[in-house]
Structures are given as structure tokens and as C-alpha cells.
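A.B. asks: Pasted the sequence and its predicted model underneath.
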Amino acid sequence: MISPQRIARQSGRIVAGLLAGVISSWSYIEPLSAMVQLPAGFIRWTIPALAIAYAIWRMRPRTHLELRGPNNLRVHLSFGDVFTQKNTDTGLAIPTDDFFLTKNKKFVTPGMLISQLKQKRFNNSDDFDTKVLEATEPLRDHFDFEARDFPKELEGRTRQWPLGSTAVLQVDGTYYFFTASCKIDLQSSPPSGRATPPELFKALLGLWQAITKHPSGKPVVVPLFGAGQTGTGLRPTEALHIMLVSLVCAARATPISDEIRIVIHDSHQKHIDLDDDVLKGIMHAE
């Protein structure tokens, strides 16, 4: 469905579509009228109708968008399910909390991507929980803090990692990037994830840095961070803007990957317009 807001934003495309429709229609109908006798009023009504139909067709919401960034970075935006993308067998980013929880039902719900990953790629195996925890071990070399005991609900975790910490798990040639993108608020009842927009930005920088350190030369699929259960309070469009800004900032410092494929859940399609000039402006900002 084409919203009034979209029509207002894309008024220039509507005019261009009408003109292109008139020209295209006339190029077909005019030769036809010279060969056969057309009904009275056929041209007068048919050309405007075809032009309007073409303009409406051009106004249909975009479902994917290719962008270019610094250091030859390619960014592909699309709507869909991250687990049905063709490149998830090479690299896939998964948002998680700062304890890297994987199974506690108080914090990890079935709708979360980490739960879906466990089910769809690891057959709900308990081995998945062990693998994720083991993947955090290399992070100890980068942070200096004392291990301590936390409530039993936190799966026996002894470390609360800084946002942006990214545990990398490689299984059968696929890199999984688990990024701490929200903090578990132990004071809330029940405890839940929280993150401010600056904290989300920091978390994303950590993700891009981890991808840079594990280059595979192949695309990495990244879901929309910050618009789900991370507790940022951001609208999907705002979360996408933060993702792109952080990506540009990181790519200017060092090449990240040949291609980042940001996959936006279909439920956000009514909130995000891929024809928004702001998206292109972010990628080309100096």
C-alpha cells in the first residue's frame, strides 16, 4: 500500500512517472492508430490511464536497495527473514545481551534471533549454549575486570561484558558474530534488556570491528539492531540510521567486508522506506 507520506516524499517521481507513461504509451499507440481504426476517444482515455498506472507502478515500495560506502564497502538492504538469506552460510550477526545468555526463559524468548538460531541451525542442542559460552573466552584478553557471582537466573555467568563485545563462533565454515547490544537491567522486575542510542552505536562499532578481524571475503548478513527487544525505544527507521552511521564510521577507518547485507524483518516494512534519501545521504556523507 502506498501511504500519503510516501506520495508526498516522492512527488517528483510521480511527475516523472506520468511523463514517462505518456511518452511510452504514445510510442505504442500512435503507430497502432495508423494501422487500424481505433474507437472514438480511445487515445484520449487510454494514454492518461496507462500513464497513471505506470506512475503508480513506479511508486511501489522498494524491497531492496544497494548502497556504496567508504573503502569499497557495499551495503545491501532488504526485507525478509535472516535465516532464509542466501549468504547466512558464510557470516551471520546475532544481537544478544551483555551476559551472552542463550536459554534462560526469563531473558531469552522464542522470538529472539538467538533462540531462532539455536532451533534452526543447532536443532535446539544444549551444545549450542556451551559453544557460545566458549566463544566468549578470547574476549578475556581484551577486558580487565574481576569475575563475580550473579543471580542464579543468569545461567551461572560470572562476567557482564561491555556493550560491543562480540563472541565469534565458527561452525562448518560459517562465522556467527554474537554481539552484546543491550544490558540486562538486574534492578527491573522482571529483569530486561536496556540500551540507549549511544550504547547501541557503541555495540555496532564492536560488531564491525569483529567482522574486520575475521575476514572471509564473503558477505555477512546482519539483522536490524535496536528495533526489537533491546529496549532502545527507537523507531525502526532510527535504528537503521544508527546502523548505517556506525557502519560508515567504521569503514572509514578500515575495510570491513566485501558486503554487509542488512536484513529488516517484514514487520518493519510499513515503517521503513528504502527510497528515503536520508539512507543514501548517510552513506555518502563526508
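C.D. replies: That came through, no problem. Note that the coordinates shown come from a computational prediction; the quantities given were computed from them, not determined experimentally. Numbers count the residues shown, from 1 in each chain.
A.B. asks: all contacts plus neighbour counts: C-alpha atoms, from now on.
C.D. replies: OK.
A.B. asks: what helices or strands is the longest strand anywhere in the chain leaning on?
C.D. replies: Longest strand in the chain, counting residues (DSSP state E): strand 174-185. Here strand 174-185 touches strand 91-97, strand 166-171, strand 192-194, helix 197-213, going by 3 or more Cα pairs under 8 Å, 6 or more residues apart in numbering; DSSP states H and E.
A.B. asks: now with 10 Å?
C.D. replies: With contacts defined as 3 or more Cα pairs under 10 Å, 6 or more residues apart in numbering; DSSP states H and E, the packing partners of strand 174-185 are strand 91-97, helix 126-135, strand 166-171, strand 192-194, helix 197-213, strand 220-223.
A.B. asks: how far does it sit from the chain's center?
C.D. replies: Offset of strand 174-185 from its chain centre (Cα atoms, centre = their mean, to the nearest Å): 15 Å.
A.B. asks: ok, and here's another one to check against it:
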Amino acid sequence: MDEVLPQKMSLWLKCLISVSILMAVWCLCFLVASLTFIGKKRFKVLTVNNGHAVYLQYGNIFSPNEVLDSGKRRNIVIPVNRCFDVHVDNRIVSAQTLHGIALQRLYASGKYSEESLITKIQQLLSRVGYENVSRKDKPEGRCRRYPPGTVAVLPGNENVYYFFWALSTFDANMTASTTMQEFTIAVQKLIEACYEKSAGFPVVMPLVGTGLSRTKTDQQDVLKYLVNAFRLNRAEISCDIHIVVWEDIKEEIAISNI
């Protein structure tokens, strides 16, 4: 600093200016780092021995950009009711839910009709037990109710496979809900399905219960539970797992400190 500051300036003033400059540089670096951290949308929360990882991120599960290589197959988890209903009418299946959005995409592709999709699901689940629900207990829709966590893998278009994941149960008033016990069982079965049916390609799953699936548990707690479930089953992870929180609610749910 001697070459820059006047020689007649007192030593204490030179020190004060030097410290001020260092503080300004530190604050600038801190600001840049903070903005970078705040703008970050994907966090790796778990790495397993085979090189795969579990990520938390903000985004849209239907976007190909949610995975590291958008040109390859990706598996999208879609929470559905345990009867695997296929009719989008905003009563049985709402067009605004992930279930409804996925069904509309499948129908729009021309790959399935409602009838052919029912046939395909029944073929995929032919070895899975189910109960026949009476019209008194479920007035509308399909009556085959499968166990919580049952997964049917449906090929879509453009390298997309849908993991229809049985989660919610309709009551006699056609209100869907999921108990914590059912949710726990369903998560474990989903982890097993990812291991057995992902073919090593990434799995993209939503944070359930954020207005697109119905659970009564706080979403931050659900997020922690999901991460811990994968952590406990790390030996069963055979692909990258991307847990996605909708971009629209990122102000409500933190993913950086899980």
C-alpha cells in the first residue's frame, strides 16, 4: 500500500484504509457466494458407492432438464390412487394433479386410450394381489384396489417411463387421503421398484403432498423422511434419484439444509 498511499499519511490511517479494503473485498466475495448459493437449484444430499447420488432440487418433474443427461431415458414417479384410475374428470382424477397431467400426456401421445391403459395396467399388475371395493365404499372409478406402494411402469414418449405409484385411497365421499403408515410402506416399495425397474436410469420423483398429492404431514418433514429413507436403503440405490420440489413453492420449502 506504500506505493499507493501518500508517504506523509499516518501509519494508523494506512492500516485503517488497508483493513477497509480487505473488508470490502471479503464482503464482495461473500455476496457473490451467497447469490450463487441462493440461485442454486440442485443439491447432492447423498452419494453411494456405485457412483449414483440422491439430489434435492427445484423444478418441474416433467422437464428433461431435471436429470444430468436429458438425452437418455428417465423414469418419472407419478403418485396415483390405489385403484389406478385413468379417467380425468376433475372428480376421480383432477387435471391439475400429477396423475391427471401424466394421463393427459399419455392420451395426447396417441399411445393409449383409457381402455388400452386399463388393460396395460392390469397386465403389469397381474401378479399383484388386490381387493375389490364395493360401490358403497367407492362410488366412482375403478374398483380394484392395490396395496400401498404398488408400482406400474408405463412407457411414454421421448425416453420417458412413468412409474405410477399407488399412494392415496378414496373413501365413500371420493376424498383421497394417505395415512402415515401407508406412506411409509409406499416409500419402501418405491425404493425397491427404483432398484428393480429403473434399468439404472435416473428416477425423478415429486415431493408428495405439495398440493398435487394429498397427505397431512408437513412438507419439510416429508422431505426429510424421503431423504432418510434413501439414506437407510443406500445399498438399494442403483440409479440417480432426483427429488423435485415445484419451483412455484421454493420460498416455502428449503432444500439446502436437509
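C.D. replies: Great, that's in hand. All of these numbers come straight from a predicted model, not from anything done at the bench.
A.B. asks: For the longest strand of structure 1, which residues meet the burial criterion?
C.D. replies: For strand 174-185 of structure 1, a neighbour-count test (16 or more other Cα atoms under 10 Å) marks T174, Y175, Y176, F177, F178, T179, A180, S181, C182, K183, I184 as buried.
A.B. asks: distance of the fourth one from P151 of structure 1?
C.D. replies: Read it as F177 of structure 1. 26 Å (Cα to Cα, to the nearest Å).
A.B. asks: burial measure for the equivalent of V263 of structure 1 over in structure 2, as a count.
C.D. replies: Mapped onto structure 2 by TM-score structural alignment, V263 of structure 1 lines up with V244. Here the number of neighbours of V244 of structure 2 (other Cα atoms under 10 Å) works out to 23.
A.B. asks: which SS state does V244 of structure 2 fall under?
C.D. replies: strand (DSSP: H, G, I helix; E, B strand; the rest coil).
A.B. asks: so who does it touch?
C.D. replies: 41-42, 55-61, 66, 204-208, 223, 255 (Cα atoms under 10 Å, 6 or more residues apart in numbering).
A.B. asks: just to revisit the earlier point, got the helices and strands packed on strand 174-185 of structure 1 as JSON lines, with distance to R13 of structure 1 and mean neighbour count columns?
C.D. replies: Converted to JSON lines, these look like this (distance: least, Cα to Cα, whole Å; neighbours: other Cα atoms under 10 Å):
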{"stretch": "strand 91-97", "distance to R13 of structure 1": "35", "mean neighbour count": "25"}
{"stretch": "helix 126-135", "distance to R13 of structure 1": "48", "mean neighbour count": "15"}
{"stretch": "strand 166-171", "distance to R13 of structure 1": "42", "mean neighbour count": "20"}
{"stretch": "strand 192-194", "distance to R13 of structure 1": "40", "mean neighbour count": "19"}
{"stretch": "helix 197-213", "distance to R13 of structure 1": "33", "mean neighbour count": "21"}
{"stretch": "strand 220-223", "distance to R13 of structure 1": "30", "mean neighbour count": "24"}
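A.B. asks: Compare these and give me the one nearest A16 of structure 1.
C.D. replies: strand 220-223 (33.9 Å; Cα to Cα).
A.B. asks: Could you tell me where the closest one falls in structure 2?
C.D. replies: Against structure 2, strand 220-223 of structure 1 falls on residues 203-206 (TM-score structural alignment).
A.B. asks: distance between the matching stretch and the chain's centre?
C.D. replies: 4 Å.
A.B. asks: Next, count neighbours for the closest residue to L19 of structure 1 other than its chain neighbours.
C.D. replies: Leaving aside its chain neighbours, L19 of structure 1 sits nearest to A51 (7.2 Å; criterion: Cα to Cα, 6 or more residues apart in numbering). Neighbours of A51 of structure 1 under the rule other Cα under 10 Å: 21.
A.B. asks: what about A51 of structure 1, distance to I7 of structure 1?
C.D. replies: 16 Å.
A.B. asks: Same check on M283 of structure 1?
C.D. replies: 24 Å.
A.B. asks: Compare neighbour counts for these two and give me the winner.
C.D. replies: M283 (21 against 14).
A.B. asks: what's the single longest helix in structure 2?
C.D. replies: The helix that spans the most residues within structure 2, counting by DSSP state H, is helix 11-39.
A.B. asks: tell me which residues in that helix are buried?
C.D. replies: For helix 11-39 of structure 2, using 16+ other Cα under 10 Å, the buried residues are K14.
A.B. asks: Following that helix in sequence, what is the next regular element?
C.D. replies: strand 42-47 (DSSP states H and E).
A.B. asks: quick one: the next helix or strand after that following strand aligns where in structure 1?
C.D. replies: With elements assigned by DSSP H and E, the helix or strand that comes after strand 42-47 of structure 2 is strand 53-59. Mapped onto structure 1 using TM-score structural alignment, strand 53-59 of structure 2 spans residues 74-80.
A.B. asks: which other residues reach that stretch?
C.D. replies: Residues contacting stretch 74-80 of structure 1 (Cα under 10 Å, 6+ apart): 62-69, 85, 219-224, 240, 244, 247, 256-269, 272, 274, 283.
A.B. asks: for structure 1, longest helix please?
C.D. replies: helix 11-35.
A.B. asks: for that one, packing partners?
C.D. replies: Helix 11-35 of structure 1 packs on helix 4-9, helix 42-58, going by 3+ Cα pairs under 10 Å, 6+ apart.
A.B. asks: closest to E155 of structure 1 out of those helices?
C.D. replies: Short answer: helix 4-9, nearest of the helices and strands packed on helix 11-35 of structure 1 by Cα to Cα, at 46.6 Å.
A.B. asks: That closest one maps to which residues in structure 2?
C.D. replies: With TM-score structural alignment as the criterion, helix 4-9 of structure 1 doesn't align anywhere.
A.B. asks: Identify the residues contacting the residue nearest the centre of structure 2.
C.D. replies: Centroid-nearest residue in structure 2, with Cα atoms, centre = their mean: P206, separated by 2.3 Å. By Cα under 10 Å, 6+ apart, P206 of structure 2 lies in contact with 56-62, 76-79, 98, 212-213, 223, 242-246.
A.B. asks: likewise Y107 of structure 2?
C.D. replies: Counting by Cα under 10 Å, 6+ apart, the residues that Y107 of structure 2 touches are S113, E114, L117, G156.
A.B. asks: Would you mind measuring from it to D218 of structure 2?
C.D. replies: Applying Cα to Cα to Y107 of structure 2 and D218 of structure 2 gives a distance of 33 Å.
A.B. asks: Check whether the spatially closest residue to G233 of structure 1 that is not a sequence neighbour sits in a helix, strand or coil.
C.D. replies: Nearest residue to G233 of structure 1 in three dimensions, chain neighbours excluded: A227, at 7.5 Å (Cα to Cα, 6+ apart). Counting by three-state DSSP, the backbone at A227 of structure 1 sits in coil.
A.B. asks: Alright, that wraps it up for me.
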